[in-house]
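attaching a predicted model along with its sequence, questions to come.
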Amino acid sequence: MRVGVRVPPCDRADRIVETVRRAEQLGFDEVWFPDSQLLWRDVFTTLTAAALGTGQIGLGTAVTNLATRHPAVVASAARSVAELAPGRFTLGLGVGNSSVGPIGLRQTTSAAMREGIAMLRALLAGEEWEFEGKVCSRLRDPQPAIPLHLAASGPKNLRLAGEIADGVILLSGVSPATLAQAAARVREGAAGREEQPPLTVSAFCAVTDDVEAEARRIKPVCASIAQNGGAPFLALAGIDVQVPDKIDGVYPDLVHAEDWKAAVDVCSAWISDEAALRFAREFCLFGTADEIAERLRALHTAGVTGVFLQHVGSYDPPTELIEAVGTTVLPRLKANDR
């Protein structure tokens, strides 16, 4: 199983590259960069620097979108990065989330995503595309081998991802019950395909002996999932929480709060310490190096082909997480492989 880490483009690209190089040195397989134009530096600028500054680690977007970026623009940007990192780049796509909300746009619908991915594939393959029924154009110097992965959480998009994507990024966390349900929807969508698309799972991670202390810090993440239609997923794992549709006092949103401590305090009104602890144990990879390594092996046994780890916070690189996982968890996984 491939183990990656999420690195937000929260600083100058040349500084972020140092973080990526360290992940490569410690044996991570992939680095995934989120895309949100008001929160971070441009993702494709950062990817370009990372491509030039590394030699073997996989690079990907987790995720960019087809709402703030036209599919033709995404095709050109993806082609440009792939040229610099042959065989190492994966284009991860999603509905928009923190890119669209702050500028008043709506998330991409399933129908628009289907058409957008069809356009991307055609352009990356060098084929002509008829835009708005008026003009036929094509991408010069295409790159048809770029894998297109689709991030999904709801049943409709999970089925869509299984049907049309080269890989699926699951936003359901690592809870066995929710992961099994999400994977089942992907399999439904992929029923007519010769091979099932690979599954990559995102998970917040902390190497710690004190899970209770760390768990309190992820209350905003748990609250955000409940707020955005994920309450049934939480309930499957025995976490019953009710969160209002709108929560004041947190900017720009719960998961990307600029003042994380304040967000934790606000969310404590709906997420108890007990619920946060259960969320950390069920949905996240919190625990000792041995415990995390064992859970990663279990994920692989369950059919997961990749995981990318996230740290709490959006405006600093995951330096501590990379060091902790790279020096304690990855060696245990490699020792087991031998």
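Received, thanks.

can we go C-alpha only for contacts and neighbour counts from here?
OK.

residues in contact with the strand ranked longest in the chain: which ones?
Longest strand of the chain, by residue count under DSSP state E: strand 199-207. Residues from elsewhere that reach strand 199-207, judged by Cα atoms under 8 Å, 6 or more residues apart in numbering: 167-174, 214, 283-289, 292, 303-312, 321, 324-325.

now the residues you listed: which count as buried?
Neighbour-count burial (16 or more other Cα atoms under 10 Å) applied to those gives 167-174, 214, 283-289, 292, 304-312, 321, 325.

on that earlier part again, run the chain-centre distance for the longest strand of the chain.
9 Å (Cα atoms, centre = their mean, to the nearest Å).

for comparison:
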Amino acid sequence: MAGRKRVPIPATGMTAFRVGRVLGVGMPGAYPGRRRPPPSPGRPGPRRPRRGKAAGHRLPVGWAATLGSAATGPSGGGAPGRVRHRGPQEGADVSHLEFYLRSYPQPDDIRAQAAAAEEDGWDGLLLTDTQNLSMDVVGSLHLAASATSRLRLGTAVTNLVTRHPAVVASTFATLHHVTGGRAHIGLGRGDTALELIGTRPPSADEFEQQVGRLQTYLRGDVVDVGGLGSRITWLPLEGETKVPVDVFGSGPHVIGVGARRGDRLTVTVGAEPERVDWAVQTARRARASAGLDPDDLDVGAFVVVGVGTDEAALDALVRGNASISAHFQRGSTALLSRTDAAVVAEVTDHYDEYHHGLEHAAQSEALSADFLRRFCVIGRPEECVERLGRLVSSGLSHVTVVGGSRDVDPAVRRRSDTWWPPRCCPPCGPSDARHRHATTGADEMTGDDRRSVLATGGANAVGRGLGVDLAARCTTASRLVVDGGFVSQ
């Protein structure tokens, strides 16, 4: 390997070893001389984005209070604090609960979608990264960044094979810099992305090594690559936080990787409370076994959600994405009932990677209505709020919501833009709750007032359920359907 200087890696003291005298001496931008320029006009600084009234944006009216009631029971008790510090038996405080919307990298309309997601009060927008099935995610994330100021932006998920850990670190640290600290790396093993190019996904051990290297690159430390000291010379940037790494996992081994190596963990085990409880406790045990504090780990859930009244329409809406989540369970079928294990086996036997996430695919057709209703959160708004509340009570800090499949009929989405009957409005909490109504100009609004506005055409401002403006913002297949009745022929 002529031309490459091998740098000895000390057995200990990797943090100290990263200083500029080893690599990057005299190089422009080398650590530690790099300083961040002052933010340009219109671009937020590195401080973590504020939420709620102080941030100057509208949060979805009523959904958090309602979900909190579902999670904590009638008393709504419990001391304030992070959800992750509370065990399943204690209920959960939702004051810091975060909601992320999972969507697709569609550069033609991603700016409008991202702006709508931010206006609707979502905490983040996460895009898929499967090179053979959709356009490149990085370009879409930068377009989304140009249309937003608060929304966190990232992947659900990328992998560390098609994108080398150093490339991922540099790419997302750049996004983090230009957005004032809003980048978010969602990682998985990369099953579909890799199988479509004839490459096997990494084992859990290999994946753990990859995640460890990514974290080291993001910190600006040195990675030992076969004796070569490799690092990103311009990281870290003074005054900027490290990009958070969110590991997505469904089986005990990858969940363990996320618990040990990730900044947060998102479990993809469906929507049954027992399965989510199992995943949360598996993560906590793995973290404790590594000598780390389990209370310092953010654990969330990846949940397929559809809101409406027409059961057949909801089945069609979520079927494609539900087949993805079901396919993820193939490595841990011993934890499933015999019936569900048989469904997962049938999905796996018929899985067509080029129809990944589509409603009209052999693997999607293997899912029964009963399986969909247990594995996804679908139903009327109040039913969905109650079910999500039960999941949150497992100790979740965040929920990544997945809506319609990639091939949902565009006409269905267009009808959902304008059809929101008041009967589908989610509960708004106490009747005397008062809210700001930015569109109509009303300073204060009660739950009854909100329903009145919905009935008279103001749904675009306040017609939101589970954190989504479902009446006028269903611009892509990943949006939730408001009421399944609108697809009736």
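Everything's here; your move. None of these values were measured; they are calculated from a predicted model.

follow-up on the earlier one: what's the longest strand of structure 1 aligned against in structure 2?
Under TM-score structural alignment, the match for strand 199-207 of structure 1 in structure 2 covers residues 299-307.

comparing that stretch with structure 1, how large is the average distance?
Once the two are superposed, stretch 299-307 of structure 2 sits an average of 1.3 Å from its aligned residues in structure 1 (mean Cα distance after the TM-score superposition for structure 1).

give me the subset of the contacts of strand 199-207 of structure 1 lying in strands.
Mapping the contacts of strand 199-207 of structure 1 onto strands (DSSP E) picks out Gly167, Val168, Ile169, Leu170, Leu285, Phe286, Gly287, Gly306, Val307, Phe308, Leu309, Gln310.

greatest separation within those residues: which pair is it?
Gly167 and Gly287 (28.2 Å; Cα to Cα).

so what's the residue located most distally from the centre of structure 1 up against?
The C-alpha centroid of structure 1 is most remote from Lys134, which lies 35.5 Å away (Cα atoms, centre = their mean). Residues in contact with Lys134 of structure 1 (Cα under 8 Å, 6+ apart): none are found.

counterpart of it in structure 2?
Aligned counterpart of Lys134 of structure 1 in structure 2: Leu228 (TM-score structural alignment).

any idea how far Leu336 of structure 2 is from that match?
45 Å (Cα to Cα, to the nearest Å).

next: Ser368 of structure 2.
As judged by Cα to Cα, Ser368 of structure 2 and Leu336 of structure 2 stand 16 Å apart.

same deal with Gln209 of structure 2?
Distance, Gln209 of structure 2 to Leu336 of structure 2, using Cα to Cα: 29 Å.

aligned partner of Ala111 of structure 1 in structure 2?
Ala111 of structure 1 maps onto Asp205 in structure 2, with residues paired by TM-score structural alignment.

that match: how many residues sit nearby?
Counted by other Cα atoms under 10 Å, the residues lying close to Asp205 of structure 2 total 11.

list the helices and strands the helix or strand harbouring it packs on?
For Asp205 of structure 2, the enclosing helix or strand under DSSP states H and E is helix 204-219. Secondary-structure packing of helix 204-219 of structure 2 (3 or more Cα pairs under 8 Å, 6 or more residues apart in numbering; DSSP states H and E): helix 165-178, strand 223-225, helix 252-261.

now do that helix and helix 165-178, the angle between them.
When axes from the mean of the first three to the mean of the last three Cα atoms, to 10 degrees is applied, the directions of helix 204-219 of structure 2 and helix 165-178 differ by 40 degrees.

what does Leu160 of structure 1 correspond to in structure 2?
Using TM-score structural alignment as the criterion, Leu160 of structure 1 maps onto Val257 of structure 2.

tell me the contacts of its match?
Taking Cα under 8 Å, 6+ apart as the test, what Val257 of structure 2 contacts is Ala204, Phe207, Glu208, Val247.

which of these lies closest to Asp136 of structure 2?
For the contacts of Val257 of structure 2, the nearest to Asp136 of structure 2 is Val247 (20.3 Å; Cα to Cα).

trace that closest one over to structure 1, please.
In structure 1, Val247 of structure 2 lines up with Leu150, judged by TM-score structural alignment.

show me how far the helix or strand hosting that match is from its chain's centre.
Counting by DSSP H and E, the element that carries Leu150 of structure 1 is strand 148-152. How far strand 148-152 of structure 1 lies from its chain's middle: 9 Å, per Cα atoms, centre = their mean.

ok, average deviation of that strand from structure 2?
When structure 2 is superposed, strand 148-152 of structure 1 averages 0.8 Å from its matched positions, counting by mean Cα distance after the TM-score superposition for structure 1.

quick one, that strand and strand 199-207 angle?
Using the same axes, to 10 degrees, the direction of strand 148-152 of structure 1 lies 60 degrees away from that of strand 199-207.

count the residues that sit near the spatially closest residue to Val307 of structure 1 that is not a sequence neighbour.
Residue nearest to Val307 of structure 1 in three dimensions, not counting chain neighbours: Val201, with 4.7 Å by Cα to Cα, 6 or more residues apart in numbering. Number of residues near Val201 of structure 1 (other Cα under 10 Å) recorded here: 22.
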